[in-house]
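A.B. asks: Pasting a predicted model and its sequence here:
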Amino acid sequence: MPAIHKLPEVLINQIAAGEVVERPASVLKELLENSLDAGSRAIEVALAQGGVKQLRITDDGCGIDRDDLALALERHATSKIASLEDLEAVGTMGFRGEALAAIASVARTKITSRATGAAHAWRVTEREREPAPAALNGGTVVEVEDLYYNTPARRKFLKSESTEFGHCDDVFHRIALARPDVGFQLAHNGRVSLRLAAGDAERRVREILGDDFMANCRTVQAESGSLSLTGFAALPAYARANRDAQFFYVNGRFVRDKLIQHALREAYADILHGARHPAFVLFLDLDPAGVDVNVHPAKTEVRFREGRAIHQFVFHGLTRALAAPVQAASLMHSPADPAGYSGPTEQIRLAVEEPGLPRQLSSWHADNVETRADFRPTSFPVGNRAPFNPAALEQLAPRTSGPALPQTPDNASAPLGYAVGQIHGVYVLAQNAHGLVLVDMHAAHERILYEQLKHVLDGNPGVQRLLIPAVFNASKIELATAEEHADTLTRMGFDVAAAGPNELAARSVPALLGRANVAELLRALLAELRDFPASEVIAARRNELLATMACHGAVRANRQLTLPEMNALLRDMEATERADQCNHGRPTWTQLSMTDLDKLFMRGQ
């Protein structure tokens, strides 16, 4: 066994560099964060050969004093914290004092900086640590060249130039999204690829993620005490095959946190199905003392001191934004309530083949427009096929000498407008203030029934006693979790207790899940309760059943509707949460503006 000895400083730095400097993108991230901590308002990035040959960052921040510049390349040297109390409430992007030292140990590094009020600039390099006079108007310039030139084994792990530039581009976008108040410019091999002027959050998100994202997203804004959640969350129609459009920030820092990811996933669970991934740009702000950012050298992982509260805040804040009915979150910004509409006028009975469930589960809000005496609410017999009544068109048509389309009571008063007809018994056509609205009537009715089923059962899960308790093997941690969360399990409809040193027994389960595999269900539930503040396992299983029931109960294709029935459907959509998507995450309606229609017929050209 060789004798224990102290490693040389150069090797120590190179080992540390392995944690901080994975590739050029890692260098770019650290240097951009330093520029932001310096109060920069404009930052320019220039890369050569994907950042491997050269990476140059120029900012207009406060600069570095001469005496501080001499320490900038030393390990564990920083101006951002000085005590344990500072570390426990970090408010800056950087704080570890390792990045510049790690970079300088594996690349040719040069820092030129001129502090505010200084007579001139000073420069240091990874070899010449004594500052030398230099020319610079203000701010700081950091140049990193020949990454891993002295560790060829590490350089072999780098990918192609285009791949490394792609990673740098991703980092640039993440940081630019977090700071819309700062101007950014990115150039590669002498060519500017992106220039972003300082502005507001919406403009920055539009510039980076595009108009398509902004046209398919909801604004998120929630506050509770010192917690704040803001940003934009895309609707399921914009769902992606990967996670490349997911940006979550904690106090301006891009993070990938297990707790947060779970809360976001659960918020989308009821509207996004399959293998698709949601898109969002969300900012969580809280007291820096409430989050530990000193978890990993890369600083993309955090630990919350009140994880349960954070989880619930993010989950409910995003859920409320996504669940807003059409009339509250319409992309057309129409008034909230249709003229003369006063809520539900009658309920339609829907037979549900499930014991113990209420039968009155569907409420289509019929139009009751006072200004039109001939516009009456009509019941919607779900199970019967009613013939289309062409007389309804005549009743709503204006009294003119020639043929004309029916006029609606007030298109501007309802986001989805008023019906004018139906196509092949599948789609409802409506006219609103902006043009034409197309509605998939089965998908829309399916969502309405589904939300009503959930509302009926909320707060009353129903309990089914088991004639023979379900006994299954359980680990020590499962036994402890069941004991710790006994009250939560009871509220969910479970009666669970230890049946031995390695067994659990369930004596009751939620009524809707009476036929489920109790052991499998409880194991999943206990695992969820152990890691997260509130389990969505039961709600997810219950909702799967309700979604199936709603699908079977919804109006089928080829069902001819009268105009009052179509308008009743539109009004219900406007008052129903998540009515923009069916239970499978597909859109229920789409808008064609007058401009869109004019383009189809080349009007004005």
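C.D. replies: In hand now; what should we look at? Numbering: from 1, shown residues only.

A.B. asks: rest of the way, CA atoms for contacts and neighbours
C.D. replies: Fine.

A.B. asks: all helices of the stretch 251-400 of the chain, in order?
C.D. replies: Counting by DSSP state H, counting those that start in this stretch, residue ranges of the helices within the stretch 251-400 of the chain are 258-268, 307-323, 326-329, 391-396.

A.B. asks: brain fart, the stretch 401-550 of the chain
C.D. replies: Taking DSSP H, counting those that start in this stretch to define them, one finds helices in the stretch 401-550 of the chain at 441-457, 476-484, 486-492, 518-531, 537-553.

A.B. asks: hang on, isn't R123 packed against P131?
C.D. replies: Yes. Taking contact to mean Cα atoms under 8 Å, the distance of 5.2 Å between R123 and P131 places them in contact.

A.B. asks: So for those two, which sits in the more crowded spot?
C.D. replies: R123 (24 against 19; other Cα atoms under 10 Å).

A.B. asks: Return the distance of the one helix or strand the more buried one maps to from the chain's centre.
C.D. replies: R123 is located in strand 121-125, with elements delineated by DSSP states H and E. Using Cα atoms, centre = their mean, to the nearest Å, we find the averaged C-alpha position of strand 121-125 to lie 43 Å away from the chain's own average C-alpha position.

A.B. asks: ditto for stretch 439-454
C.D. replies: Once both centres are worked out by Cα atoms, centre = their mean, stretch 439-454 turns out to sit 24 Å from its chain's centre.

A.B. asks: Now tell me what touches it from outside.
C.D. replies: 361-362, 426-430, 543, 546-547, 549-551, 553-557, 569, 572-573, 576-583, 587-590 (Cα atoms under 8 Å, 6 or more residues apart in numbering).

A.B. asks: can you map out the strands along the stretch 501-605 of the chain?
C.D. replies: Under the criterion DSSP state E, counting those that start in this stretch, the stretch 501-605 of the chain carries strands at the ranges 503-510, 589-593.

A.B. asks: With distance to A197 added, can I get those strands in TSV?
C.D. replies: As requested, those are exported to TSV (distance: least, Cα to Cα, whole Å):
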stretch	distance to A197
strand 503-510	55
strand 589-593	31
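
A.B. asks: try this one next to it:
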Amino acid sequence: MKKIQLLPPRLANQIAAGEVVERPSSVVKELLENCLDAGARRIDIDVEQGGVKLIRIRDDGWGIPEDQLPLALSRHATSKISELEDLEAVGSLGFRGEALASISSVSKLSLTSSAEGQEQGWRVQTEGRDMEAQLFPAAHPRGTTVEVRDLFFNTPARRKFLRTEKTEFGHLEEVIKRLALSRFDVGFHLRHNQRTVHQLKPAESQLERERRIAMLCGPAFIDNAVCVDVEASGLRLWGWVGLPTFSRSQADMQYFYVNGRVIRDKLVAHAVRQAYRDVLYNGRHPTFVLFLELDPTGVDVNVHPTKHEVRFRDGRNVHSFLFSTLHRVLAEVRPQDQVQERSPLSESPAPRASGLAAGEFGGQQPMALQASSSGWSERPPAGRVSDQLATYRSMHAAVDQLLTNGAAGGIAKPAESEPADEEVPPLGYALAQLKGVYILAENQQGLILVDMHAAHERITYERLKLTWADRGITSQPLLVPVSVAVSQREADCAEQQQALLAQLGMQVERMGPETLTVRQLPALLRNADVEQLLRDLLADLMEQGSSDLLEARQHEILATMACHGSVRANRRLTLPEMNALLRDMEVTERSGQCNHGRPTWTQLDMGELDKLFLRGR
């Protein structure tokens, strides 16, 4: 058996570096967090060969006094916490005191700094097996410069795992992007191999912030994003969320910050995914730049070596706040918010906008259509979904009147006596129906194209949800109760949440240490796989503290009913019917997407149409 002995300081730091320093981007992250914690307002980053050869970061922060410089490169040395109570309410990005010591153990590191009131700056670096700090005078303005050369020069096994220069720089740039999005008050300047990549000035106003986001995430994101700023119960959520139609094939444009710290968290991801649930196309990922602010004592940031994960002390409340806020924000976007002639942040025309309508549903119920040998006939709406087929002729007498007053050539526009341009609705007035599938309409900006079936499907679905919510959950006893074998933890959860399950229309009883019996289900789910439904529900309750699974399953059934009960392709609608459909879209929540997440309408403004025909060239 080998003898127990203390590890040499350099080896101990190299082991610690395995957790903190994965690649050049890890070094940049740690050093930039130190700059921000030191009150920097301008940060210059110079890198060479993807950061492997050189990383030089300079800031104009408070600086480090001469007598504290040697200690700065020691392990577990920090000015950010001093006792346990500080750790329970961390307000800084860094706090472990390991970064500089770990980085210096796997590279050639020097730190030069000058604090306010000092006559000159000083440089410190470590040498030898014991990593003794050497101090030298050096000219330097107030602030700090850290220079890291030849990363992993003394740990060749780690260096072999590095990728190409382009890949490593891509990771490094992403780190800078994340921090630049979190601190709009700080200027960031990045150069790679003596070439300027980013020059980001401090952004104080809303317009300047959106310009920075456009530079880092692309102008298309900010053109298709909705601002959010909501505060409740000691929580504040603000930032930008992308419209469902501006989704991605990968989750590569999702930036979430808790008290300024970028994080990846399962609870947050679940709340966001739930908010987008019935408006996002299958397999697509939403986009967002969001900031959650709360009391530092309400979140534990000391749960991961790289500080990427956090733990909320009241996770259920945070989840509920995030979901309800985003769910409502996405529902409240109106078509007029999405119909724009030109992007405010670029010279080029804005991307084609696909709309979300908003507001609580109101107005008269539509008449229903039934097919006959002579065509369409009207009858009052019935309760069955099959009776929800749209005829809108009687709903909007004003539109009929406008058409009667002389809309020549089938173009439905206001009468001469009405204010023409100012009163044109966001989705305009119908011109014609194309191939029995699309409605063509004219608004102030140009041409609107509407997928008739998709739009009516969403309208029907939202009305069914409102009707279902008004009537409440109808439960149905099972003819034969279903017994389910579960773990003791799952059985304990079911017993503790029995009242909640009953509110959701599900009666579950504990029959033994590891046995549950389901006696009652919501009526809409009477044909569901009871055992799998219960297991999924308990999994949600144990992980999130709450579950919307039963509601989601019932909504899936309502969506299917809405799909079968909506206007089908190749059915001819009159101009009044088409116009009424457009008006319904403008007052129905989430009308920009059908129940499957596909867009229901799109805009082609005059600039885009002129470009297609080379007009003005």
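C.D. replies: Everything's here; your move. Fair warning: this is a prediction, and the values are worked out from it, not measured in the lab.

A.B. asks: ok, back up a step: which of the helices of the stretch 401-550 of structure 1 sits most buried?
C.D. replies: Per residue and on average, the most neighbours among the helices of the stretch 401-550 of structure 1 fall to helix 441-457, with a mean of 23 (mean count of other Cα atoms under 10 Å).

A.B. asks: To N13 of structure 1, which of the helices of the stretch 401-550 of structure 1 lies closest?
C.D. replies: Evaluated with Cα to Cα, the helices of the stretch 401-550 of structure 1 place helix 518-531 nearest to N13 of structure 1, the distance being 36.3 Å.

A.B. asks: what's the mean deviation for the lengthiest strand in structure 1 versus structure 2?
C.D. replies: In terms of residue count, the longest strand belonging to structure 1 (DSSP state E) is strand 463-473. Superposed on structure 2, strand 463-473 of structure 1 shows a mean distance to its aligned partners of 0.9 Å (mean Cα distance after the TM-score superposition for structure 1).

A.B. asks: what's the most buried one of the helices of the stretch 251-400 of structure 1?
C.D. replies: helix 326-329 (a mean of 22).

A.B. asks: next one: that helix to chain centre, how far?
C.D. replies: Using Cα atoms, centre = their mean, the mean C-alpha position of helix 326-329 of structure 1 is found 19 Å from that of the whole chain.

A.B. asks: Residue in structure 2 paired with V142 of structure 1?
C.D. replies: In structure 2, the residue paired with V142 of structure 1 according to TM-score structural alignment is V146.

A.B. asks: And its match, how close does it get to E332 of structure 2?
C.D. replies: In this structure, V146 of structure 2 and E332 of structure 2 are separated by 48 Å, where distance is defined by Cα to Cα, to the nearest Å.

A.B. asks: Could you look up the SS state of M215 of structure 2?
C.D. replies: The three-state label for M215 of structure 2, taken from DSSP: H, G, I helix; E, B strand; the rest coil, comes out as helix.

A.B. asks: what's near enough to touch S535 of structure 1?
C.D. replies: The neighbours of S535 of structure 1, taking Cα under 8 Å, 6+ apart as the test, are 525, 528-529.

A.B. asks: For A539 of structure 2, see how far away the equivalent of it over in structure 2 is.
C.D. replies: The alignment partner of S535 of structure 1 in structure 2, by TM-score structural alignment, is S547. Using Cα to Cα, S547 of structure 2 is found at 9 Å from A539 of structure 2.

A.B. asks: wait, isn't A214 of structure 2 in contact with E208?
C.D. replies: No. A214 of structure 2 lies out of contact with E208 (Cα under 8 Å); the separation is 9.7 Å.

A.B. asks: burial measure for V279 of structure 2, as a count.
C.D. replies: Residues near V279 of structure 2, counting by other Cα under 10 Å: 24.

A.B. asks: doesn't T600 make contact with it?
C.D. replies: No. In this structure V279 of structure 2 lies outside contact range of T600 using Cα under 8 Å: 10.8 Å.

A.B. asks: all strands for the stretch 251-400 of structure 2, in order.
C.D. replies: Across the stretch 251-400 of structure 2, reading from the start of the chain, the strands by DSSP E, counting those that start in this stretch fall at 254-258, 261-262, 288-293, 299-300, 311-312, 367-372, 375-379, 390-391.

A.B. asks: To A38 of structure 2, which of those strands lies closest?
C.D. replies: Of all the strands of the stretch 251-400 of structure 2, the one in closest proximity to A38 of structure 2, counting by Cα to Cα, is strand 261-262 (15.3 Å).

A.B. asks: what span of structure 2 lines up against stretch 434-446 of structure 1?
C.D. replies: Using TM-score structural alignment, stretch 434-446 of structure 1 pairs with 445-457 in structure 2.

A.B. asks: Pull the distance from the matching stretch to the chain's centre.
C.D. replies: Centroid displacement of stretch 445-457 of structure 2 relative to its chain, using Cα atoms, centre = their mean, is 26 Å.

A.B. asks: Any idea which of the helices of the stretch 401-550 of structure 1 gets closest to T92 of structure 1?
C.D. replies: For the helices of the stretch 401-550 of structure 1, distance to T92 of structure 1 was read as Cα to Cα. The smallest value, 29.0 Å, belongs to helix 518-531.

A.B. asks: Can you check what angle separates that closest one from strand 503-510?
C.D. replies: The directions of helix 518-531 of structure 1 and strand 503-510 differ by 100 degrees, with axes from the mean of the first three to the mean of the last three Cα atoms, to 10 degrees as the criterion.

A.B. asks: what's helix 518-531 of structure 1 packed up against?
C.D. replies: Under the contact definition 3 or more Cα pairs under 8 Å, 6 or more residues apart in numbering; DSSP states H and E, helix 518-531 of structure 1 sits against strand 463-473, helix 476-484, helix 537-553.
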